[in-house]
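1. Sequence and predicted structure are below.
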Amino acid sequence: MTKQLFSLALGGLAIGTTEFVIMGLLPDVAKDIEVSIPIAGHLISAYALGVVVGSPILVALSAKFAPRNVLIVFMILFTFFNALSALAPDYNTLLLSRFFSGLPHGAFFGVGTVVATRLAVEGKSAQAIASMFTGLTVANLAMVPLVTFIGHHLHWRFAFGIVAIIGIITIFALYKWLPELKPLRTITFKEELEFFKTLKAWHLLMIVSIGFGGLFAWFSYIAPLLIHVSGFDEASVSYMMIVAGAGMVVGNIFGGYLADKYNPLKALIFLLSMMVLSLVLVFFFSENKTIAILLTFICGALAMSISSPINMVMLKSAKNSEMLGAAFIQSAFNVSNSLGAFVGGIPLLFGLSFVYPSIVGAGLALLGVVLCLVFFKRYEKDLR
């Protein structure tokens, strides 16, 4: 990984840490600011809403400026509102700061995706994108467990303080290592939006929102699955999350390689199909601890392996709208997160076992495969 791509990866590390660390600290936050855990859960939703809202707006406002400066401004906003989260005196302030800290998330990755392809060696664009997302995978592997541990044993505010420090380091890295590039927009924002008036654009976003929802149907309920079905004790769940994080690191690298070597849409179809198979295996074999560990790694790998291929498909499809397209992909990921968690939880409302979210997830992923096949039949020529 070059220093230029490393600076983008640092941004991914900061973003990934703040997005997921709150989940492990909800009881601590709820107790300290004197709200119920369900009410504290709105802090997760507020961040996700910020991602969805911020992606198109910030990209629209910034595309005519030099991308290095844009990324630095995004990271300044991100750092400021994470610092505010660490200092928030009450629930409402924390809720607003979580929303505003989510605004630069999708926009950073949207601009960063296009920048990474510009910095890439010829024929290795997807691997350059994967390098940027390495920070996100390392966050899940190491930073989230570490920062959660610190936040739980010292104070939850330290978690957001650490994220702010990573943000400051990222700002300096972007300034020092990212080269000056010309503004990314070659057309007006109104012309850029024309792509998103087409069925092709929304077809792609549906693949992400529905197909990837299958993964989140499983991941949202992984802790009770491992405890009540696989028979792990609560203390072991943290280690199992590290196993999933290790899978994400490997999968991210593999997905970038696959998308460069083959047609990225074919790579996406293959990886989504493997997700269907893996989630079905989770349904049938989670009672076996050894197999449960292996499947946790595999599902984690598939979770991140899909990121580079889908971004490459968007970049190839959204001619002259690449940056906005990459930003919308991040919004769609957050939609898939909410959809997967909601649909995956329906069987639990009827008293069914914690293995059932995985079979619901397999159904969503299978629908994603079907959507990919239809997309391939209609637009395959455009991706050559």
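-> Cool, the structure landed.

2. all contacts plus neighbour counts: C-alpha atoms, from now on.
-> Fine.

3. Helices of the stretch 101-250 of the chain, residue ranges please.
-> Listed in chain order, the helices of the stretch 101-250 of the chain (DSSP state H, counting those that start in this stretch) span 125-138, 144-153, 156-177, 189-192, 199-206, 213-219, 222-224, 234-261.

4. mind giving me CSV with these and columns for mean neighbour count and distance to Gly344?
-> Formatted as CSV, the helices of the stretch 101-250 of the chain follow (neighbours: other CA atoms under 10 Å; distance: least, CA to CA, whole Å):
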stretch, mean neighbour count, distance to Gly344
helix 125-138, 27, 23
helix 144-153, 20, 24
helix 156-177, 21, 29
helix 189-192, 14, 35
helix 199-206, 17, 18
helix 213-219, 30, 4
helix 222-224, 19, 11
helix 234-261, 21, 19
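
5. Mind putting the ones you listed into TSV with distance to Leu279?
-> Formatted as TSV, those follow (distance: least, CA to CA, whole Å):
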stretch	distance to Leu279
helix 125-138	20
helix 144-153	24
helix 156-177	32
helix 189-192	37
helix 199-206	20
helix 213-219	8
helix 222-224	12
helix 234-261	14
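
6. before we go on, here's another structure to hold up against the first:
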Amino acid sequence: MTPARRRTTLAILALAVGGFAIGTTEFVTMGLLPQIADGTGVDIATAGHYVSAYALGVVVGAPLIAVAAAKAPRKGLLMGLMAFFAVAHVAILLADSYSTVMAARFLAGLPHGAFFGIGSVVAASLVSHHRRTAAVAAILGGLGVANVVGVPVATLLGQRFSWHLPYVLVGVIAALTVVAIGLFLPHQPPSGEESMRAEMRALRRVQVWLALLIGVVGFGGMFAMYSFITPTMTELAGLDERYIPWVLAAYGVGMVVGMVLSGRVANRVGVLKGIIGALGLIAVLLAVFGWAAHTLWLAVVMVFVLGLLPSVVVPLLQTRLMDVAHEGQSLAAALNHSTLNTANALGAWLGSIVLAAGWGYGAPSLVGAGLAVLGVGVAALSAVLERRSHRAAAGRVEAPTVQGMGDCAVAAPSETAATPSP
């Protein structure tokens, strides 16, 4: 490996460690809700607001930071985002009430989307064009590793010692990420094209909104089922609750495998075709999950695949947004993570509706299948519009060429017509 290639690998790895920290804090709260509820004097239902507070921070912070910091050097911005993330997590040591924990979780969520969005743009710029999706997948792969290693270990530490401890450890990892980015990421000055106005222009593009809509409805389908994975596995598959962490680990392993495969899918079939194909498979998987979940081993296999397929789509969708946003790449890439958190809320809400209606734990996956089908429809519409746009552009290029040929352009058809057949 050449020194330049090694430095690029270390730079992307540094960003992936930041993704690991973010993935751990995003999911560990769900495993520690009873402990956090006891520690802050609220019931578990109210403690669920702590999850929502973090998600709200992601939704709010991603677009605001991407636009406001459009002209900031990207290396310094990424270091600043991780430094803020670290402080917000260490500060949770001072949080011992509902209001203070809500504030701490909201602040911790603010850098999430901007870090992944801007980090994805930076990672793509460090490698050749055909390796962009693989580079983006490497950063997002930190989320998968977090679900396999970070979340189970952090949950165990929180249960045995203090619920504050996992968040403090995440803050330490974030601080180490700041150091690693400073050491390995090359200087990333603004190209001169970035500005708040340029970033906002991305929102005028129909394809940007279609890509974001794919994320909302397509991933809403996955979250409709996964939000209720624990009762689904215990009620339908008959799994003892103490083995649920192993099921979640299977999901995390699927995420890692999906991130690895994503770059290959992009190179083999293309970004948009890959999105359509993976969403179609997700729809099929969710449609049969309620039936398959009655067989334990089959349910576990399908949970693994459910981790794999969406993780193929996320880097593809991130790359798609960067492609169609043009000068607004940072904003569009950051909005992708706002979109995924919106999908989380949408899917969980719709799933809770069918459960409240008494339709059983197989119903949320059917809702998810319907949402995934809608995602396929939106992606197909995006492909059709893009094809029409390319044809129109090709026509505009050819027309001036013919007109510029003058009399020769008129004479050529006549001469061809006058040529006798052999």
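-> Nice, thanks for sending it over. This structure is a prediction, so every number in the text was calculated from the model and none was measured.

7. Quick check: TM-score for this pair?
-> The TM-score (TM-score structural alignment, normalised by the length of the first structure) is 0.97; 384 aligned residues with a CA RMSD of 1.5 Å.

8. The helices of the stretch 101-250 of the first structure: which one's closest to Val374 of the first structure?
-> helix 199-206 (9.2 Å; CA to CA).

9. how about that closest one, aligned to which bit of the second structure?
-> Matched against the second structure by TM-score structural alignment, helix 199-206 of the first structure falls on residues 206-213.

10. for stretch 273-290 of the first structure, same thing?
-> With TM-score structural alignment as the criterion, stretch 273-290 of the first structure aligns to 280-297.

11. Could you pull out the buried residues of the matching stretch?
-> 280-287, 289-290, 292-294, 296 (16 or more other CA atoms under 10 Å).

12. In the residues you listed, find the pair that's most separated.
-> The distance between the two most remote of those (CA to CA) is 24.1 Å, for Gly280 and Leu296.

13. Would you mind finding the match for Phe172 of the first structure in the second structure?
-> Mapped onto the second structure by TM-score structural alignment, Phe172 of the first structure lines up with Val179.

14. cool, Leu215 of the first structure as well?
-> For Leu215 of the first structure, the aligned position in the second structure is Met222, judged by TM-score structural alignment.

15. related to what we said a few turns ago, with Ser336 of the first structure as the reference, name the closest of the helices of the stretch 101-250 of the first structure.
-> helix 213-219 (4.3 Å).

16. how big's the offset between the closest one and the second structure?
-> For helix 213-219 of the first structure, the mean deviation from the second structure after alignment is 0.5 Å (mean CA distance after the TM-score superposition for the first structure).

17. Show me what that helix is packed against.
-> helix 322-349, helix 356-379 (3 or more CA pairs under 8 Å, 6 or more residues apart in numbering; DSSP states H and E).

18. let's see it at 10 Å
-> helix 264-285, helix 289-305, helix 322-349, helix 356-379 (3 or more CA pairs under 10 Å, 6 or more residues apart in numbering; DSSP states H and E).

19. May I see those helices organised as TSV, with distance to Thr18 of the first structure added?
-> Compiled in TSV, those are given as follows (distance: least, CA to CA, whole Å):
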stretch	distance to Thr18 of the first structure
helix 264-285	26
helix 289-305	18
helix 322-349	14
helix 356-379	25
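
20. To Ala201 of the first structure, which of these lies closest?
-> Closest to Ala201 of the first structure of those is helix 322-349 (CA to CA; 8.2 Å).

21. Report the aligned residue range of the second structure for the closest one.
-> Under the alignment (TM-score structural alignment), helix 322-349 of the first structure falls on residues 329-356 in the second structure.

22. Pull out the buried residues from the matching stretch.
-> For stretch 329-356 of the second structure, burial by neighbour count (16+ other CA under 10 Å) applies to 329-352, 354-355.

23. what's the counterpart of Leu5 of the first structure in the second structure?
-> Superposed on the second structure with TM-score structural alignment, Leu5 of the first structure falls opposite Ile12.

24. Checking its match next. Helix, strand or coil?
-> Using DSSP: H, G, I helix; E, B strand; the rest coil, the structure places Ile12 of the second structure in helix.

25. Which residues lie in contact with it in this structure?
-> The contact partners of Ile12 of the second structure, by CA atoms under 10 Å, 6 or more residues apart in numbering, come to 18, 119-120, 122-124, 126, 135-136, 138-139, 181, 184-185.

26. Much appreciated, bye for now.
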